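A.B. asks: this one's structure only:
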């Protein structure tokens, strides 16, 4: 039996933070990062909470949050025992917060003989990329590996989309997170687990990216584009939460962890090569091109139209075309290929990819991604 699942409730718009004024909880645990504190963005949340409430702030989350950070936050969470937990930030604070709540539930359940623990969970994204505020996924780093958790218990109760938080984003972050949105949308659309519900959401997200991302990149203070990219991120999150993803994410997770590349940029670098290798999805890529208004006469041309769109978008936002442009040493890369393939194959995103690649296919793919050519 197939299923399409929607959670959380979504509050959006410039006045969406006013939702916090009506909360009745007395104890709040906020998971965020140091930049949210330094930029005083956390103050926008604090000033909306009930005046007599007690607040504990855990601001130690770093990019690509580690198991150690989740453990540290978990201890603070248990000690403070809040009624409401708020995750504020990009994908890293939200993913870290999900991990804390997930493991807290497991610990409490095991120690109490089955007692369920439910805290009101609010996610407030400050970037438009991961869609983590509406997904049951969390990615945590352990050494050079990324661990992808998936459990519906990690879904927030409320997601608050407020475009004011994105005013201060630098262009590079807008580029990286925007390409992450495109990757989520694209992989949700071509996934073997996709369905009419996820396809409709994914297509709308892709259209919003095409129409608004470059303008948002060039004019971060413009409200309209900022808001629409935020919607695209959320739509894409709902889509892939139901359809899963594919090897674009599996490869990006793996090379991102091994070579310390931001997740969105890793997705963007590998995307053209994944489009070429996913031959079973060429019809889907052509369908997307048609929805975007491109003209072509056959499936291969339709796929190429979408590929050119991706490559032009990357060029305009100054995103590298290959790993060697990041000055990654080839000798080191070559030695890591067997472990890279192993990690890609066991990543939870690989299962529903349209094409099933052999080890030889993966070797060729990784070499193409490194050298920036499709001729290998």
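C.D. replies: Received it, and whenever you're ready, just let me know what you need. Keep in mind the model is a prediction, meaning the values are calculated, not measured.
A.B. asks: hey, let's count contacts and neighbours off CA atoms from now on
C.D. replies: Noted.
A.B. asks: ranges for the helices of the stretch 201-350 of the chain?
C.D. replies: The residue ranges that make up the helices of the stretch 201-350 of the chain, judged by DSSP state H, counting those that start in this stretch, are 223-243, 247-259, 263-277, 282-291, 299-316, 330-346.
A.B. asks: Throw those helices into JSON lines and include mean neighbour count, thanks.
C.D. replies: Output for the helices of the stretch 201-350 of the chain, formatted as JSON lines (neighbours: other C-alpha atoms under 10 Å):
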{"stretch": "helix 223-243", "mean neighbour count": "26"}
{"stretch": "helix 247-259", "mean neighbour count": "24"}
{"stretch": "helix 263-277", "mean neighbour count": "23"}
{"stretch": "helix 282-291", "mean neighbour count": "20"}
{"stretch": "helix 299-316", "mean neighbour count": "17"}
{"stretch": "helix 330-346", "mean neighbour count": "15"}
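A.B. asks: now the ones you listed as TSV including distance to residue 19?
C.D. replies: Formatted as TSV, the entries for the helices of the stretch 201-350 of the chain read as follows, by distance: least, C-alpha to C-alpha, whole Å:
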stretch	distance to residue 19
helix 223-243	18
helix 247-259	34
helix 263-277	30
helix 282-291	36
helix 299-316	36
helix 330-346	40
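A.B. asks: between those, which gets nearest to residue 190?
C.D. replies: helix 282-291 (6.2 Å; C-alpha to C-alpha).
A.B. asks: Below is an additional structure, to be compared with the one above:
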């Protein structure tokens, strides 16, 4: 038996933030990454709308780009001290991911992080609070999904936490927020959307409910990401990319992902590569590998009129000023010697990632290692 789960309420389009005025409750904790949401007035707007609803609120900010176990624990303690009946996560995927796990530890303070790593191990939530997610990036789709990614700083590993319990109750998809994103973040998060949609489409458990969402998201990204990147004030492109992110999230939240995310999680944990950037580099190499096990990429190629989707993705990366290999990444230091030193460990960890389970075919650790090598050198 299959299932399909999304938030109970999704508000989208211009002025979707107004939905906050209709919440019913007493207290809310607003979780955010901090500076940009404050700078552009979205935290103030959130608190104003909550006040109109009669809800007292406090802000927990400073969630880092790769949210750590320590940050999650601090946020959970802030919630235990305040006692909210709403948790409002606003910002990029990191803020939303962190808030989901803070929510878990707020409701179940005796749990440890290790307790919730295995898929299906998280207990039921909503005993104390409900959850609203307001994304500022068109990328992670954390506002719609059963996923959260938290970093174990000590072991340099990103752990995807998967539970239907952390699907938000309310998602607010307002294009005014991503319109403030810098161009490079628009590019990286947009290619994360592409990875979500493509991996959902070819997932071993993809189905008739998720395929249309994934294919529509792929088309929207190909048609809008370059405009959103180069003309950030084009609200039509922003709205389309924000919707594409949510549609892709509906798909992959219900059928999981694949090797692109498995490998991106682990190279991100080792070197701090931005998640969307890692996805963008890895996608063409993994599609080349996966084509031996699935015909569904051909379906996309026919739909979009492409002869080769890998070629189109590489061309799109170049239009977005995204490097084609990891050796050319400048945002972090990734020298060849260090890459080779961690390659075996990183490959095993990526193979063990839960996303590998739904990748087409039967990949091996050796396959993962070879994909990493090709994505590093461009061979």
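C.D. replies: The structure has been received and is ready for your questions. Keep in mind that what you see is a predicted model, and the values were worked out from it rather than measured.
A.B. asks: And the helices of the stretch 201-350 of the first structure: which comes nearest residue 39 of the first structure?
C.D. replies: Taking C-alpha to C-alpha as the criterion, helix 223-243 is the member of the helices of the stretch 201-350 of the first structure that comes nearest to residue 39 of the first structure, at 18.9 Å.
A.B. asks: how about residue 332 of the first structure, what's its match in the second structure?
C.D. replies: Mapped onto the second structure by TM-score structural alignment, residue 332 of the first structure lines up with residue 338.
A.B. asks: actually residue 156 of the first structure, not the one I typed
C.D. replies: Residue pairing (TM-score structural alignment): residue 156 of the first structure is matched to residue 168 of the second structure.
A.B. asks: swap in residue 354 of the first structure?
C.D. replies: Structural alignment places residue 354 of the first structure opposite residue 360 in the second structure (criterion: TM-score structural alignment).
A.B. asks: Please apply the same query to residue 233 of the first structure.
C.D. replies: Correspondence of residue 233 of the first structure to the second structure, assessed by TM-score structural alignment: residue 245.
A.B. asks: and the gap between its match and residue 276 of the second structure?
C.D. replies: 12 Å (C-alpha to C-alpha, to the nearest Å).
A.B. asks: Mind listing the shared neighbours of those two?
C.D. replies: Taking C-alpha atoms under 8 Å, 6 or more residues apart in numbering as the contact criterion, the common neighbours of residue 245 of the second structure and residue 276 are 139, 190.
A.B. asks: ok, which stretches of the second structure are strands?
C.D. replies: If you assign secondary structure with DSSP state E, the strands in the second structure sit at 9-12, 27-31, 56-60, 86-91, 130-135, 147-152, 157-162, 170-173.
A.B. asks: Make TSV from those strands and add mean neighbour count to it.
C.D. replies: TSV is the format used below for these (neighbours: other C-alpha under 10 Å):
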stretch	mean neighbour count
strand 9-12	17
strand 27-31	24
strand 56-60	17
strand 86-91	27
strand 130-135	27
strand 147-152	22
strand 157-162	22
strand 170-173	26
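A.B. asks: would you list those in a markdown table and tack on distance to residue 219 of the second structure?
C.D. replies: Rendered in a markdown table, the data for the strands of the second structure read as follows (distance: least, C-alpha to C-alpha, whole Å):
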| stretch | distance to residue 219 of the second structure |
| --- | --- |
| strand 9-12 | 19 |
| strand 27-31 | 32 |
| strand 56-60 | 37 |
| strand 86-91 | 25 |
| strand 130-135 | 21 |
| strand 147-152 | 23 |
| strand 157-162 | 27 |
| strand 170-173 | 19 |
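A.B. asks: of those, which approaches residue 80 of the second structure most closely?
C.D. replies: Among the strands of the second structure, the nearest to residue 80 of the second structure by C-alpha to C-alpha is strand 27-31 (10.3 Å).
A.B. asks: after superposition, how close is that closest one to the first structure?
C.D. replies: Compared with the first structure after the fit, strand 27-31 of the second structure shows a mean deviation of 0.7 Å (mean C-alpha distance after the TM-score superposition for the first structure).
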